[in-house]
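K.L.:
quick one: sequence plus predicted model below, questions after.
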Amino acid sequence: MKRPSILISKILCAIIISAFMSCNDQPKEQDPKEPVKPVVLAPPEIVPISQAKNMYDSYEKRRVPLIQRYEDSINKITKRDEEFHVGRFVYYDYKTIKQYLEYIEQEAADAGVEISTLRLYYSNYPNEEYFPQSKEPIKHPRQNSIMLSPTYNDGKRDYLFYIAQGAKGKQAVPMNNSFEPINEGYSNNNDPNTKAYASFAPTTSTPKAVPAILQGQESLTLNRGTGVPPPKNQ
């Protein structure tokens, strides 16, 4: 008569253990104090891999040979022995890009403007030893590169800009699409023959600018990426 009672005890133990484990398996309720992480949607500008490959190959076919022939002709004229390799991409450390975006947002906010676009300019290092104004050495003459530069919108159009120090703090000084200062009402104290204005915050109805002297020229344009090929990792 003891066997049935032992069997019943084992069954009851199994049921209790199973119930206990199923309770532990249930998902925990989220703490209402914990912030819900938002889901970031993919921007519509992302292209399929097949399309990226197609555009890469198109550049290889339609642009690389033209650049190669031109640079080879320069080597022939100047009697240079070095082989020229056409660059295919430029890269930056991801942390550098994050720091750059935070920096330009900070400087734009301090100057009272809002960044409207981020331009990526095609560029080329001059065939010189140094940049003429800064005297900075040119590491990779003749190689293509890119420059990143923010713009702000005044209600009519986007402007490239740099930061200068005015009487009331930092000011956004607009430039045209070719990185040239806009002479009409915009300049800094580096040019004593032109007026300087300190109020450039974009508005839908543009107020009269207030004359002031601007100090310095703080660039927001990013370059100095690494081009491949060549040289790699330099």
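P.N.:
Structure received.

K.L.:
okay, CA-based contacts and neighbour counts for the rest of this
P.N.:
Will do.

K.L.:
state the helix or strand in which the most centrally placed residue in the chain lies.
P.N.:
With distances taken as Cα atoms, centre = their mean, I97 lies nearest the centre of the chain, 5.4 Å away. Per DSSP states H and E, I97 falls inside helix 94-110.

K.L.:
tell me the helix or strand right after that helix.
P.N.:
Downstream of helix 94-110 (by DSSP H and E), the next one is strand 115-124.

K.L.:
hang on, the earlier thing: and the gap between the residue nearest to the centre of the chain and A172?
P.N.:
With distances taken as Cα to Cα, to the nearest Å, I97 is found 21 Å from A172.

K.L.:
and I46, what is it in contact with?
P.N.:
With Cα atoms under 8 Å, 6 or more residues apart in numbering as the criterion, no residue contacts I46.

K.L.:
state the distance from it to T226.
P.N.:
On the measure of Cα to Cα, I46 and T226 end up 23 Å apart.

K.L.:
can you check E180 too?
P.N.:
From E180 to T226 the distance is 26 Å (Cα to Cα).

K.L.:
also P181?
P.N.:
In terms of Cα to Cα, P181 sits 28 Å off from T226.

K.L.:
related to what we said a few turns ago, next, the angle from the helix holding I97 to strand 115-124.
P.N.:
Here the directions of helix 94-110 and strand 115-124 differ by 130 degrees (axes from the mean of the first three to the mean of the last three Cα atoms, to 10 degrees).

K.L.:
may I see the buried residues of helix 94-110?
P.N.:
Buried residues in helix 94-110, defined by neighbour count with 16 or more other Cα atoms under 10 Å: Y100, I104, E105, E107, A108.

K.L.:
not counting its neighbours along the chain, what's nearest the fourth one?
P.N.:
Think E107. With Cα to Cα, 6 or more residues apart in numbering as the criterion, E107 has its nearest non-adjacent residue at 7.5 Å, and that residue is I163.

K.L.:
is A164 within a helix or a strand, and which one?
P.N.:
Assigned by DSSP H and E, A164 belongs to strand 158-166.

K.L.:
put this next to the first one:
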Amino acid sequence: MACEGIPDKTDDDGTDYDGPPKQIISVQDAKTMYDSYTERRATIIKEFEEVEDTTQKFYPTRYGQYDYETMKHYMDFIETEAKLAKVDIKGLRFYFSNYPADGSVGNEKYARHNSFFLLPTADFNGKELGFFIRVDGDGNRTAVPVEDVVKRDNGKQRKKGNGTKQQGTPGFGSNMLLLNPVFQGGGGEDISLVLNDATMIPPPHEEDDFSN
């Protein structure tokens, strides 16, 4: 490799190799961004959380990790569901998030820690939106924008007037989307395409690739 340089094609499968994506950044730039987060975000998070709970030290999350097979499985899953719904995936959105302090979502050890989740996007009348899959009673699949049901659910909460979710509604808001990968509703089922439950570090507190 050192003598011949980077090959133009892979030897195993014969597919074209176009080189690295244009979005690749240098390790030096990555380290600079990592340090900027340490100074401008992680320190503030740590101070805030240790004021909220003075009984223990708090170590802000620095990365989340999926194993490679999980990522391949996820890509196969969303591509298959999109194909069945006759929609083309345009992108993947990485939403920053935070596990609730009460441990009601995800592993309790991640409570109060930052996380992220992935949501595929597609074109809906010229607008790129995150979506899930709705399956009707006959098994037909349709891609539905997440914002449609979130807006509908938020509207029901406003009408109720007390800031709480109505019980027994067939739709769902952001909480139900994340908590229920597949759930019944309206004679069929709604299939979430949101990927979460990564391994978050910390906790436990440990060194990472860019820490000193």
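P.N.:
Yep, it's here. None of the values given here were measured: they were computed from a predicted structure.

K.L.:
any idea what the TM-score is?
P.N.:
The pair, once superposed, lands on a TM-score of 0.70 when counted by TM-score structural alignment, normalised by the length of structure 2; 166 aligned residues with a Cα RMSD of 2.6 Å.

K.L.:
what do we get in structure 2 for the residue nearest to the centre of structure 1?
P.N.:
In structure 2, I97 of structure 1 lines up with M71, judged by TM-score structural alignment.

K.L.:
circling back: how about the residue nearest to the centre of structure 1, what does it touch?
P.N.:
I97 of structure 1 touches nothing, counting by Cα under 8 Å, 6+ apart.

K.L.:
relative to Y103 of structure 1, how far out is it?
P.N.:
Counting by Cα to Cα, the gap from I97 of structure 1 to Y103 of structure 1 is 10 Å.

K.L.:
again with L148 of structure 1
P.N.:
For L148 of structure 1 relative to Y103 of structure 1 (Cα to Cα), the value is 13 Å.

K.L.:
kindly report the same for I146 of structure 1.
P.N.:
19 Å.

K.L.:
same check on T221 of structure 1?
P.N.:
11 Å.

K.L.:
again, but for T117 of structure 1
P.N.:
Per Cα to Cα, T117 of structure 1 is found 15 Å from Y103 of structure 1.

K.L.:
can you give me the strands for structure 1?
P.N.:
For structure 1, the strands defined by DSSP state E cover 89-91, 115-124, 144-153, 158-166, 169-175, 215-218, 226-228.

K.L.:
which bit of structure 2 covers the third one?
P.N.:
With the alignment judged by TM-score structural alignment, the segment of structure 2 matched to strand 144-153 of structure 1 spans residues 114-123.

K.L.:
and for stretch 42-59 of structure 1?
P.N.:
Under TM-score structural alignment, stretch 42-59 of structure 1 corresponds to residues 20-37 of structure 2.

K.L.:
equivalent analysis for stretch 215-223 of structure 1, please.
P.N.:
Going by TM-score structural alignment, stretch 215-223 of structure 1 sits over residues 188-196 in structure 2.

K.L.:
list of residues touching the matching stretch?
P.N.:
By Cα under 8 Å, 6+ apart, stretch 188-196 of structure 2 touches 74, 78, 116-120, 131-139, 177-178, 180-184.

K.L.:
one more time with 6 Å
P.N.:
Here stretch 188-196 of structure 2 makes contact (Cα atoms under 6 Å, 6 or more residues apart in numbering) with F117, L118, L119, F132, I133, R134, V135, D136, G137, P181, V182, F183.

K.L.:
measure that stretch end to end?
P.N.:
Using Cα to Cα, the end-to-end distance of stretch 188-196 of structure 2 comes to 24 Å.

K.L.:
in that stretch, what's buried?
P.N.:
In stretch 188-196 of structure 2, counting by 16+ other Cα under 10 Å, buried: E189, D190, I191, S192, L193, V194, L195, N196.

K.L.:
go ahead and confirm F94 of structure 2 touches T121.
P.N.:
No. Between F94 of structure 2 and T121 there is no contact under Cα atoms under 6 Å: 10.7 Å.

K.L.:
give me the more crowded residue out of these two.
P.N.:
T121 (23 against 15; other Cα atoms under 10 Å).

K.L.:
number of residues surrounding the nearest residue to that one once chain neighbours are set aside?
P.N.:
Nearest in space to T121 of structure 2, with sequence neighbours left out and distances taken as Cα to Cα, 6+ apart, is G130 at 4.1 Å. Using other Cα under 10 Å, G130 of structure 2 has 24 other residues around it.

K.L.:
burial check on Y122 of structure 1, number of neighbours?
P.N.:
For Y122 of structure 1, the neighbour count with other Cα under 10 Å is 10.

K.L.:
typo on my end, it should be N144 of structure 1
P.N.:
With other Cα under 10 Å as criterion, N144 of structure 1 counts 19.

K.L.:
nearest residue to it in space, please, no chain neighbours.
P.N.:
Nearest residue to N144 of structure 1, sequence neighbours excluded (Cα to Cα, 6+ apart): N124, at 4.3 Å.

K.L.:
structure 2: which residue goes with that neighbour?
P.N.:
Aligned by TM-score structural alignment, N124 of structure 1 pairs with N98 of structure 2.

K.L.:
quick check: that match vs R134 of structure 2, distance?
P.N.:
Taken as Cα to Cα, the span from N98 of structure 2 to R134 of structure 2 is 27 Å.

K.L.:
tell me which of those two has more neighbours.
P.N.:
More crowded of N98 of structure 2 and R134, by other Cα under 10 Å: R134, with 21 against 15.
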